[in-house]
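Undergrad: Predicted coordinates and the sequence they were generated for:
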Amino acid sequence: MTNYQLVLASTSPFRQQLLNKLAVPFITATPDCDETPLAGESPTALVLRLAESKAKSCPLTQTSLVIGSDQVCVIDDEIIGKPHTRERAIEQLTRQSGKSITFYTGLALYNSQTDTIHSKLDTFTVHFRQLTQQQIENYVDKEQPFYCAGSFKSEGLGIALFERLEGKDPNTLVGLPLIDLIGMLAAEGFAVL
């Protein structure tokens, strides 16, 4: 069995926290890829392409298994990005109130020795409560989810916004499907347990 270095192709502190749950040593690297959607590209095709591109674009110094992940939030067939401002976060949450939104997360695992890549798509649906404007503003002011797709942190106070969650892996909602990742790592001979 090859002694692989595990690399997370992400600077996201949220993805790093998730990968820490597996209690395996890893390093992070900054992926070098253009994240602009292609003309006519579906949300699912976009996240799979970007996850693979991120995994393959990191500079490596040794034989590695590189994890790439990308996520989009879709409401009313439109990709919703990170809000970056209080006003945009309030606008996004107002639009999402009482509705169901879907998160598509692409996951890729690249083996630098064999030049092979595994990739998978995971879907997660969030069903929002009917929220008042005051509830939305209170939430945004308390948690400031300006760098989170959909304008919430489900691992924090954001849970109060939801009526229910639907998906196989709650980690997917935060941006790294660990159940799928464990299977991919096992296929490459990297045992988590």
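TA: Nice, thanks for sending it over.

Undergrad: Only C-alpha atoms from now on, for both contacts and neighbour counts.
TA: Will do.

Undergrad: Can you show me the strands along the protein?
TA: 5-8, 27-28, 64-75, 78-80, 100-111, 116-128, 162-166 (DSSP state E).

Undergrad: neighbours of residue 57, just the number please.
TA: 17 (other C-alpha atoms under 10 Å).

Undergrad: Return the distance of the residue nearest to residue 177 when sequence neighbours are not counted relative to residue 104.
TA: With C-alpha to C-alpha, 6 or more residues apart in numbering as the criterion, residue 177 has its nearest non-adjacent residue at 5.3 Å, and that residue is residue 171. Distance of residue 171 to residue 104, computed by C-alpha to C-alpha, to the nearest Å: 12 Å.

Undergrad: this is the other structure I want to compare:
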Amino acid sequence: MAESALPALYLASTSKYRQQLLAKLTTRFHTAKPNVDEAPLTNESAELLVRRLAIAKAQAIAVGLDTGLVIGSDQVAQFNGNIIGKPHTAQNALAQLRSFSGNTVTFLTGLALVNAHSGNIQAIVEPFNVSFRTLTDSEIIAYIDKEQPLDCAGSFKSEGLGISLFSKLSGDDPNSLIGLPLIQLNQMLLNEGVNVLLK
């Protein structure tokens, strides 16, 4: 495919983590911040929540475009039937990681690709399991102090020192744990006639 024939690509996120991930596939994309209420609906499951929000974020940007492909993504952690969000404080991060010690947390990442011209929507939810080794409070406190993972769901950065907290990772795409399932995204782009290898 000729480079000029590539549709404009938009990432409906200002997350530096998602931008770094998308740059693995292509550096030719724009970023935009979607104005979307992320509050869950009454009795909404984690899976339905991330799928709905991924689509909503992509559509929020696509509505202002004539052409182009818009990527939306949303992620939550699920543990003991509860949705786990970003800790925002060191005290909350300590409580989260303390509860995860010796247990497995499931991360659900919603991914959507919206064609702004046709309105076509592709959407999936990608699960990824993170098993934590048994952690001491001193280890948890040292980790939080060193990496400050206060803006990350689950209180860790798997692409950094957070890897030292785990005993096992299990899933189809490790990129989904950071926030953007690139294997699934690449397939969605192929479905829209975009091959990043031939750009």
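TA: Noted; the coordinates are in hand. As the structure is a computational prediction, the values presented were derived from the model and not from experiment.

Undergrad: circling back to that earlier point, let me know whether the residue nearest to residue 177 of structure 1 touches residue 165 as I believe.
TA: No - using C-alpha atoms under 8 Å as the test, residue 171 of structure 1 is too far from residue 165 to be in contact (11.8 Å).

Undergrad: which neighbours do these two share?
TA: The contact sets of residue 171 of structure 1 and residue 165 do not overlap (C-alpha atoms under 8 Å, 6 or more residues apart in numbering).

Undergrad: More neighbours: which of these two?
TA: residue 171 (19 against 16).

Undergrad: Mind telling me what that one corresponds to in structure 2?
TA: Matched by TM-score structural alignment, residue 171 of structure 1 corresponds to residue 175 in structure 2.

Undergrad: who's in contact with the residue nearest to residue 177 of structure 1?
TA: Residue 171 of structure 1 makes contact with 18, 177-178, according to C-alpha under 8 Å, 6+ apart.

Undergrad: repeat for residue 128 of structure 2
TA: 106-108, 169-174, 176-177.

Undergrad: Who wins on neighbours among the residues you listed?
TA: Busiest of the contacts of residue 128 of structure 2 [other C-alpha under 10 Å] is residue 107, holding 28 neighbours.

Undergrad: In this structure that residue contacts residue 152, no?
TA: No - counting by C-alpha under 8 Å, residue 107 of structure 2 stays clear of residue 152, with 11.7 Å between them.

Undergrad: Please work out how many residues are found near the equivalent of residue 27 of structure 1 over in structure 2.
TA: Matched by TM-score structural alignment, residue 27 of structure 1 corresponds to residue 30 in structure 2. The tally of other residues near residue 30 of structure 2 (other C-alpha under 10 Å) stands at 14.

Undergrad: cool, residue 143 of structure 1 as well?
TA: Residue 143 of structure 1, neighbours per other C-alpha under 10 Å, totals 14.

Undergrad: What does it correspond to in structure 2?
TA: By TM-score structural alignment, residue 143 of structure 1 lines up with residue 147.

Undergrad: can you pull out the helices in structure 1?
TA: 13-20, 43-56, 86-96, 133-143, 170-174, 178-187 (DSSP state H).

Undergrad: Which of those helices sits closest to residue 111 of structure 1?
TA: Closest to residue 111 of structure 1 of the helices of structure 1, according to C-alpha to C-alpha: helix 43-56, at 8.9 Å.
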